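Asks: Would you be able to build a 3D model of this:
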Amino acid sequence: MVLRFVVAALPRGSGRLHSFLSPVIVLLFVTSVLATSLESSIENEERDAQEVLALGFGTDANPDVGRTKSPAQDAPLLVELGTDTNLGTSDSQVVTEDPPLGFGVESTIETEEGATQDLSGSLEPVETGIETWGIDNEGVYSNNFDPAACAKLHNQIMTIVSNAPNQPEHTLRKFFDVYVGEEEELRLRLSGPLLDFLSQIYVTAPPDAYTPSDARDWLWHCPIRFTPLLAQPSAFAFWKHEDWELGDRYILLYGDPEDSTGGVFFDMQHNLICKVDIFNEDMESCPWSSLEIGLARYLELYEVGKFRLPVNRTDIDEDDERYEDYDFDIAVQRVDGADWMMALEMYDSLLEAIAERIDGAEIYEEPLIDRATLTRWGVENFAFEFLSRARKPSFTYIAPGITVFNSSTFNAMMELNGGTLQQWIQDRDMGDMAPILLFPGDTPVDLEGEDELDRYLFNIEHQYLINNMSGVYLEPSWNWGDSIKLVLPYSIGQNGHVRYGSRPDVSVRGHSVLYQHGACPFFGGHHTRLFSLLYKWKESVRSGSFSTGPDGVEGGMELYREADADHPRIDTDVGVCW
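Replies: From the prediction side, this is the model:
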């Protein structure tokens, strides 16, 4: 079958995408929702569905736009109603006709006729309105919960994970066919809409040959994850959090696959979900959103390869010296070529928006920092790829008070630091997890007289700043290698008008609170990704909220103070999620 889908194109600008990454998929953000009945033979039936986009810029977009069919959604569920298909062994592995797309791997597929089809493409971020609600907004979303649409998305993900290499032998069955012994209690405690959802979803179960005792143990410690970060729904885990004394209002729908009480909780009163990581976190302080949106986000991450399928163990010789480096489980791709390519395209778009407004401005092909300099200082992964490829502008400022490095200024910064940054990395064995300055600010950070809270800019002591320099720091996490913080010279938010994207009802303050999502209902807390910040800056230049002059963007670091006002001049809202 020839796959067909729609990918929106980035602004061509430098043409960098085709120069460096073609035919690699940069990003497929728009997924499709097609109604397919699981109770009969597979049918193709078009329906309208709410679009779920992968970026959280702003809150004003109309979410009710049409979807486009994506390859993973073209694959049928691997079981038919009333049957159990054994999966998981190399001999019995079932492969869907249209596998999920790879992210950062070859973007051509072979058709049945042996020809290849180019799947490369990329996406310009657009305004999207992923809405969240505080738990006190009574009944705000309950009437819009669609159990069938949610079950459909869940089952598409189960198709992917069930077919992944190296999975243990298992069957796919309807949820209540697996948890027969628990069904009576569940029907007494769970809400009608949630029961409707559970009755339509498939989960993995052990092979029929297992004894009841072994089968129960298999389900308690299910070896097949729903995503790299979440376990499948399990009747044994729904009230794993009962020590929280939350009663029957919440269940742990998709638990943490490790031994944790956290995960994605479902609020049966409002039919909303939220990812909660810490077992004693105040549930009412969390942003809550739609299960359908969350499941669509997880499916997108499989499709673009951020959730990476494992290497097939049978294809690797155990004597291969790299054997232990292969990932044989579903995992998160922390850094991928598409990550830095997306950031580079946004950076180019920002430079072009500024250059268009300055007479005689140029953008050179020369990179900001040469590779030898970056190698000398042990810069790795995302920071290395970005800084060694980002083009050099003729102007100084790419945002208010924010400049760019060159090899000389980068060397001077590191030498002035006396090599202590590298010693610090070595002492803490953090490698490329260490924060590093990408775009320096022109004003040092003043921590004198600040509250203790403001001294922990990276959740650790402020000495992690390089020479107390302000600017944009890369702060990689275990799952997102391109996450950043804008560190201001001063703390902001004292006027009570600074908000995270996910909690517009709660004010925040600090040196690094601007342009941040805050707690995310789908993935927990995570910082803003670099391309999201660059996009907001580009839009600020285009809208005129960032003025330009001969040296680039004007206003200096003092301009960011205007974000803490009743009617802020600058827009720092990056939305709920990237």
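
Asks: going forward, measure contacts and count neighbours with C-alpha atoms only.
Replies: OK.

Asks: where's the closest residue to D482 other than its chain neighbours relative to Q463, distance?
Replies: In this structure, D482 finds its nearest non-sequential neighbour in R529, 5.4 Å apart by Cα to Cα, 6 or more residues apart in numbering. Distance check for R529 against Q463: by Cα to Cα, to the nearest Å, it reads 23 Å.

Asks: Look at those two and report which has more neighbours.
Replies: Neighbours per residue (other Cα atoms under 10 Å) separate R529 from Q463, with R529 holding more: 25 against 14.

Asks: Now the second one, please; I'll put the structures next to each other:
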Amino acid sequence: MPSYTERDLEDSLQAFQQLVGAIHDRMPSQPQSVEQGLLEMVTAGNPDILPANSFAHRFLAQCPRPAFNHIAPGLSIAQNQPFAPVSGQADANNLFPLLLFASKSSAYQELRRAPWGEQVRDSPFAPDFNNISSYPAGLYLSESDPHGPHPFEDGCKLVLPFTLGSNAFAHTSDGALIGEHVRRQGDEAAEIEPKSAELYQLGFNHFIAAHDVQLSYVLGKWLEMIEEGNWKVDEHGVVGGVEKWREADMEDHWAEYQLAMSW
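Replies: Modelled structure (predicted):
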């Protein structure tokens, strides 16, 4: 199974270009020119950390560089990579969680109870990266095994500096509450365990193997938030700090943040 298709790349590039264009159009003053290419910026000047034929490398090389700071509430174009290989060289057989849009806040560190009773860190990424305990919140490309059974190189996760779900309004695409455990027979209400990296995720789809939501859908949702006036724009880009994401678990706003089910 290919880890991404040309259509996946085209859809993500189109969604990103439309999002950047929508923000530029709403800024008080229009940018005179738009630079091309985010590859050098996002990789901190070391594009060799990404395989040349990877989705991330090809996507970033073709993205226009925005003339603003914030592409979403509290998120800016990343300028360093917390999970990059120490060697500084790409490994064609292994990828790493790639930070695309970064918050100034650190990602929330979730814990889970191990079978032996100890509380251990529960990373939103593959177990290979559990040794890195501090990294920025933000939107990451999350695939690390491009040759695995069901790879999605354009799969992504929005990792927040706090959890969602405690108010029982935030939903995944399948309609389940974020952090909802399967309701047992006789229970009057589902048990909720708030989560920090499930916003926009698909949840459960009977017809496909589980995978992280594809980047184009998240960028498309952000474009929708701009076009429908749910997010405002000023001279710095999208208005509102990272705390604005708490709206996803509020009664008056949760539906704006739920992503429709995709394949």
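
Asks: Any chance you could compute the TM-score here?
Replies: Remark: TM-score between the superposed chains equals 0.77 [TM-score structural alignment, normalised by the length of structure 2]; 232 aligned residues with a Cα RMSD of 2.8 Å.

Asks: circling back to that earlier point, tell me how far the residue nearest to D482 of structure 1 lies from C577 of structure 1.
Replies: R529 of structure 1 is 9 Å from C577 of structure 1, by Cα to Cα.

Asks: Repeat that for F307 of structure 1.
Replies: Distance from F307 of structure 1 to C577 of structure 1, by Cα to Cα: 16 Å.

Asks: For the stretch 401-550 of structure 1, which segments are assigned as strands?
Replies: All strands of the stretch 401-550 of structure 1, identified by DSSP state E, counting those that start in this stretch, fall at 436-444, 469-474, 483-487, 499-500, 503-507, 519-520, 524-525, 528-529, 548-549.

Asks: now these in CSV, with distance to R371 of structure 1?
Replies: Below are the strands of the stretch 401-550 of structure 1 laid out as CSV (distance: least, Cα to Cα, whole Å):
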stretch, distance to R371 of structure 1
strand 436-444, 15
strand 469-474, 18
strand 483-487, 22
strand 499-500, 36
strand 503-507, 40
strand 519-520, 36
strand 524-525, 33
strand 528-529, 23
strand 548-549, 31
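
Asks: so which of the ones you listed gets nearest V404 of structure 1?
Replies: strand 436-444 (5.2 Å; Cα to Cα).

Asks: Where in structure 2 does the closest one align, residue-wise?
Replies: Using TM-score structural alignment, strand 436-444 of structure 1 corresponds to residues 98-106 of structure 2.

Asks: What lines up with R7 of structure 2 in structure 1?
Replies: Using TM-score structural alignment, R7 of structure 2 lines up with A338 in structure 1.

Asks: re earlier: with structure 1 overlaid, report how far the match of strand 436-444 of structure 1 is off on average.
Replies: Aligned to structure 1 and superposed, stretch 98-106 of structure 2 gives a mean residue distance of 1.6 Å (mean Cα distance after the TM-score superposition for structure 1).

Asks: Just the buried positions in that stretch, please.
Replies: 98-103, 105-106 (16 or more other Cα atoms under 10 Å).

Asks: And stretch 521-538 of structure 1, by the same measure?
Replies: For stretch 521-538 of structure 1, by 16+ other Cα under 10 Å, it's 521-524, 526-538.

Asks: With stretch 541-558 of structure 1 instead?
Replies: 541-542, 546-548, 550, 552-555, 557.

Asks: element containing A15 of structure 2?
Replies: helix 6-26 (DSSP states H and E).

Asks: so where is the very next helix or strand once past that helix in structure 1?
Replies: Using DSSP H and E, the helix or strand that follows helix 6-26 of structure 2 in sequence is strand 35-36. Using TM-score structural alignment, strand 35-36 of structure 2 corresponds to residues 365-366 of structure 1.

Asks: neighbouring contacts of that stretch?
Replies: 391-392 (Cα atoms under 8 Å, 6 or more residues apart in numbering).
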